[in-house]
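> just coords:
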């Protein structure tokens, strides 16, 4: 198998994981979880999103969370910003990185951002220089990269349209999202192999949701094609508020466990990560979407019985 020696995981649980939760998670718990994720060895954490509180009430405390977390050295703390108002708020908080997000399809972008694809791109062209001149890194995300809940299949040309503009803006890190879990391993392999060939200087990242339990299989296919960066969410939480039947992200602990079993380095302490998963379990009112939190770590063996007990 053609596999990398090391993979970078971007933890998006505090933003994408929490944004769909109806029951408000106390701000102090969000801060505690972000700090614990950093201590577990995650070097890239998306802390929150600077969106209008009416759009995503769960993230109304973005400023407080960002200003009160422990900023550990060597950890990149990222904010998501969808528009100019968000950028103005984000810049004041001095994150290490700002992630811009839009959809590659017209209908989902209008549902999510109330803009056409072209309107979002033109707004980003104004925003990117503002971010870079402050010495803050900028990345660009693309929702619905493998399928749209309103339009169905997405052509690679739709991805390339946005990627071309991102590259022209000076964005070097680009994330491609399977927002509603339509992707299959072959589709992922073929798509990202093409994109890596067409855009060799772009640092591609995949953001995969687990609607149909294919996220880990899709990650394996992506790694074989050459991708080494992935978003993941603690507890498998998440989902887009503007995508019908949206399910959670691939669980960070499930991904770390799979990679560890394959001998691929992540720098993440799995035991510490599972402790964070238990913290998350206590603040959300439903079971997490994490196989490891349900089943436990592999190779934890039980004591064999002394002899077989026959019944009847």
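Received it, and whenever you're ready, just let me know what you need. These numbers come from a predicted model, not from an experiment. Numbers count the residues shown, from 1 in each chain.
> drop to CA atoms for contacts and neighbour counts, all remaining ones
Fine.
> tell me the SS of residue 72?
coil (DSSP: H, G, I helix; E, B strand; the rest coil).
> list the contacts for it?
If you count contacts by CA atoms under 8 Å, 6 or more residues apart in numbering, residue 72 has them with residue 38.
> one more time with 6 Å, if that's ok
Contacts for residue 72 (CA atoms under 6 Å, 6 or more residues apart in numbering) come out as none.
> so what's the residue nearest to residue 238 when sequence neighbours are not counted up against?
Leaving aside its chain neighbours, residue 238 sits nearest to residue 17 (3.6 Å; criterion: CA to CA, 6 or more residues apart in numbering). For residue 17, the contact set (CA under 6 Å, 6+ apart) comprises 233, 237-238.
> most neighbours among those, which one?
Counting neighbours by other CA atoms under 10 Å, the top entry in the contacts of residue 17 is residue 233, with 33 neighbours.
> from the contacts of residue 17, pick the one nearest residue 104.
The shortest approach to residue 104 among these belongs to residue 238, at 20.0 Å (CA to CA).
> helix or strand: which one has the spatially most central residue of the chain?
For the chain, the residue nearest the mean C-alpha position is residue 231 (3.4 Å; CA atoms, centre = their mean). Element membership for residue 231, per DSSP states H and E: strand 229-232.
> can you give me the helices in the stretch 101-250 of the chain?
Assigned by DSSP state H, counting those that start in this stretch, the stretch 101-250 of the chain shows helices spanning 106-113, 117-132, 156-169, 185-198, 215-225.
> of these, flag the one that's most buried.
Highest mean neighbour count of these: helix 215-225, a mean of 21 (counted as mean count of other CA atoms under 10 Å).
> now it: how far from the chain's centre is it?
Computed by CA atoms, centre = their mean, to the nearest Å, the chain-centroid distance of helix 215-225 equals 15 Å.
> next, the one to line up against it:
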């Protein structure tokens, strides 16, 4: 049976996209409940200045809590070398840095052009290496940009190679803006794998902005992707498409993978129960997903037993 890693990114990508600040104890309850449901990796926060993202001010405390959960891989996002040093000090197992394939997006998002970002990646790689922490680079806006539009695939490949040379251990292709389609996913996964090595491209970070999240995930699986990022309840929304869900919904993704006979290790019933923590702590935030409303199929237990 093929084992697929569902990496929960809601405590970082979901929470940083909303105005409300989730109480620290609610974050801890969320993370503990997902781990108890069988989720093996959680991106618990990001090491950015609290003045910029007050939602992430307690990340070091959350890392310390999550590290106490047996079998959980605790990862965090860092915007730069300073954040990487804080993450390593806090005790994360892994860090990732976003590297916008659209240079305009990079300049607006982190105020760095591509050469400056590659220099930053090299420094973060050094910090991670010395700290014994896994280091991944998220190739964001890889499928399109809300500022530039289409991003040339050859540009994505070139920048991925440059990041690998700068010290990236692993990559994810990120559909930051919800522009990807399945054919594009297949094409770009093949090209980047061919350039950096199949062992270095393992992950897709997908958004469901236009309803193509699961279709894109399936296309990635068919090309050998083994890790899929998702967010419980699709938390966070999409700032570029008001009313649309944001990240791929963890509950829907787990239903699909388990039903297909792929091994996630996640108990869907326990996972669905975690939504109550979010609903209580963030009563004004919409939660997305079809599975919570419709429930599993009547023969779901038979499907996952095959």
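Here it is on my side, so go on. Model, not experiment: these values are computed from the prediction.
> what's the match for the residue nearest to the centre of the first structure in the second structure?
Residue pairing (TM-score structural alignment): residue 231 of the first structure is matched to residue 229 of the second structure.
> which residues does that match contact?
6-8, 205.
> now do 7 Å
6-9, 204-206 (CA atoms under 7 Å, 6 or more residues apart in numbering).
> just give me the match in the second structure for the residue nearest to residue 238 of the first structure.
Using TM-score structural alignment, the partner of residue 17 of the first structure in the second structure is residue 14.
> so how far is residue 1 of the second structure from that match?
As judged by CA to CA, to the nearest Å, residue 14 of the second structure and residue 1 of the second structure stand 31 Å apart.
> likewise residue 289 of the second structure?
26 Å.
> cool, and residue 100 of the second structure?
On the measure of CA to CA, residue 100 of the second structure and residue 1 of the second structure end up 35 Å apart.
> more neighbours: the two, which one.
Ranked by neighbour count (other CA under 10 Å), residue 100 of the second structure and residue 1 place residue 100 first, with 28 against 8.
> how about the strands of the stretch 201-306 of the second structure, start to end?
For the stretch 201-306 of the second structure, the strands defined by DSSP state E, counting those that start in this stretch cover 201-205, 227-230.
> the first one corresponds to what range in the first structure?
Think strand 201-205 of the second structure. By TM-score structural alignment, strand 201-205 of the second structure lines up with residues 203-207 in the first structure.
> that stretch against the second structure, how far on average?
When the second structure is overlaid, stretch 203-207 of the first structure sits 1.4 Å from its aligned residues on average, using mean CA distance after the TM-score superposition for the first structure.
> picking up where we left off before, dump the strands of the stretch 201-306 of the second structure to a markdown table, plus distance to residue 167 of the second structure.
What follows is the strands of the stretch 201-306 of the second structure, written out as a markdown table (distance: least, CA to CA, whole Å):
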| stretch | distance to residue 167 of the second structure |
| --- | --- |
| strand 201-205 | 14 |
| strand 227-230 | 21 |
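> closest to residue 62 of the second structure out of these?
Comparing the strands of the stretch 201-306 of the second structure by CA to CA, strand 227-230 comes nearest, at 19.0 Å.
> how distant is the closest one from the center of its chain?
The answer for strand 227-230 of the second structure is 6 Å, by CA atoms, centre = their mean.
> mean shift between it and the first structure?
With mean CA distance after the TM-score superposition for the first structure, strand 227-230 of the second structure averages 0.8 Å from its match.
> next: stretch 155-162 of the second structure.
For stretch 155-162 of the second structure, the mean distance to aligned residues of the first structure following superposition is 1.7 Å (mean CA distance after the TM-score superposition for the first structure).
> what range does that stretch cover in the first structure?
Aligning stretch 155-162 of the second structure against the first structure (TM-score structural alignment) gives residues 158-165.
> which other residues reach the matching stretch?
With CA under 7 Å, 6+ apart, stretch 158-165 of the first structure has contacts from 104, 145.
> stretch 122-130 of the first structure too?
Under the criterion CA under 7 Å, 6+ apart, residues 84, 169 lie in contact with stretch 122-130 of the first structure.
> for residue 146 of the second structure, which of the strands of the stretch 201-306 of the second structure is the nearest?
Smallest distance to residue 146 of the second structure across these (CA to CA): 16.8 Å, for strand 201-205.
> what about residue 154 of the first structure, how many residues close to it?
Residue 154 of the first structure, neighbours per other CA under 10 Å, totals 15.
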